[in-house]
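Peer 1: this is the structure alone, sequence omitted:
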């Protein structure tokens, strides 16, 4: 078990390429979903100093708050509502440069300014969502989408 992360002082892409194998090693062999999701959220927050990082788990027609790092959050989000519910419904990653401009945005924190939401799938079905918020506008891009999609694909096949 790792006691600390090696955090690259480099470009965003280099940080992700350093982080992802560490996260995989940290979770490999640990069967507890909550422990793994908690460590993944912590690793992402530590590496990138994101405002909020967490998971929502699909339960019937709602997303229910799972492990996260950051200020308190919305506990339940309906299917198709807000950025998280929309990502679930559309089964696709959503990069939102300005959350105030997103129709139906659910303001769990007024400090959140931009967001990326990535579905986690098992057997093609969305089973959870990774939600990452920033307190800066336009903080996420294609690099985040690429690497967070890669991470979530791994999480869906190895942690659930």
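Peer 2: It's in. Note that the coordinates shown come from a computational prediction; the quantities given were computed from them, not determined experimentally.
Peer 1: when you work out contacts or count neighbours from here on, use the C-alpha atoms and nothing else.
Peer 2: OK.
Peer 1: now do the SS call for the residue nearest the centre of the chain.
Peer 2: Central residue of the chain (C-alpha atoms, centre = their mean): residue 130, 2.6 Å from the mean position. Secondary structure assignment for residue 130 (DSSP: H, G, I helix; E, B strand; the rest coil): strand.
Peer 1: isn't it up against residue 115?
Peer 2: No: in this structure residue 130 lies outside contact range of residue 115 using C-alpha atoms under 8 Å: 10.5 Å.
Peer 1: ok, and what's touching the one helix or strand residue 21 maps to?
Peer 2: Element membership of residue 21 [criterion: DSSP states H and E] is helix 12-27. With C-alpha atoms under 8 Å, 6 or more residues apart in numbering as the contact definition, helix 12-27 has outside contacts at 1-2, 5-9, 36, 39-40, 43, 47, 143-144, 147, 151, 159.
Peer 1: same question for that helix: list its buried residues.
Peer 2: Neighbour-count burial for helix 12-27 flags 15-16, 18-20, 22-24, 26-27 (criterion: 16 or more other C-alpha atoms under 10 Å).
Peer 1: also this one, for the comparison:
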């Protein structure tokens, strides 16, 4: 299928995610496998994971990488801003982003994509990289499509 760090075709990756999640109904399993799939196949990333909404703030979910911040208020940092603005945040240099929350000091760029289920923000996909300007417009488009596949399965899960 793919070699580690060799994603060139997001459509194929998104098809793989769809097949991986089909027939399964556990939300934690969905998020765990999705983070593992991305971490394995994306190059130059040091954290891939999810935060989900709980009690009005983002709560750490399944991830791959170093230990991370457990809760993030909506509107704070890149993840919280993505939720409050309900839009993808592609940050070339996190050190110039006002209010950036540095969970991993090695992170230099980040992309955060809101996840919406049943017309409500469910959480975010958060990916950090140890190099500046890691995420391209092509990455954003492909990862947003990845999240749409995930949203479909989350809506069907228990």
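Peer 2: Everything's here; your move. Predicted model, so just to flag it, every value in this text is computed and none were measured.
Peer 1: circling back: what range in the second structure matches the helix or strand following the helix holding residue 21 of the first structure?
Peer 2: Where DSSP H and E defines the elements, the next helix or strand beyond helix 12-27 of the first structure is helix 33-48. Counting by TM-score structural alignment, helix 33-48 of the first structure pairs with residues 27-42 of the second structure.
Peer 1: tell me the one of the buried residues of helix 12-27 of the first structure nearest residue 61 of the first structure?
Peer 2: Among the buried residues of helix 12-27 of the first structure, residue 27 lies closest to residue 61 of the first structure (C-alpha to C-alpha), at 28.0 Å.
Peer 1: and the top helix by length along the second structure, what does it pack against?
Peer 2: Ranked by residue count and defined by DSSP state H, the top helix of the second structure is helix 137-156. When contacts are defined as 3 or more C-alpha pairs under 8 Å, 6 or more residues apart in numbering; DSSP states H and E, helix 137-156 of the second structure sits against helix 10-21, helix 27-41, strand 109-117.
Peer 1: coming back round to it: and the angle from the helix holding residue 21 of the first structure to helix 33-48?
Peer 2: Comparing the axes of helix 12-27 of the first structure and helix 33-48 via axes from the mean of the first three to the mean of the last three C-alpha atoms, to 10 degrees yields an angle of 150 degrees.
Peer 1: run the angle between helix 12-27 of the first structure and helix 142-158 for me.
Peer 2: Here helix 12-27 of the first structure runs at an angle of 10 degrees relative to helix 142-158 (the same axes, to 10 degrees).
Peer 1: list the buried residues of the match of helix 33-48 of the first structure.
Peer 2: Those would be 27, 30-42, for stretch 27-42 of the second structure by 16+ other C-alpha under 10 Å.
Peer 1: contact partners of it?
Peer 2: With contact meaning C-alpha under 8 Å, 6+ apart, stretch 27-42 of the second structure is reached by 2-7, 17, 20-21, 24, 45, 47-50, 61-64, 150, 153-154, 157-158.
Peer 1: number of nearby residues for residue 62 of the second structure?
Peer 2: Residue 62 of the second structure: 18 surrounding residues under other C-alpha atoms under 10 Å.
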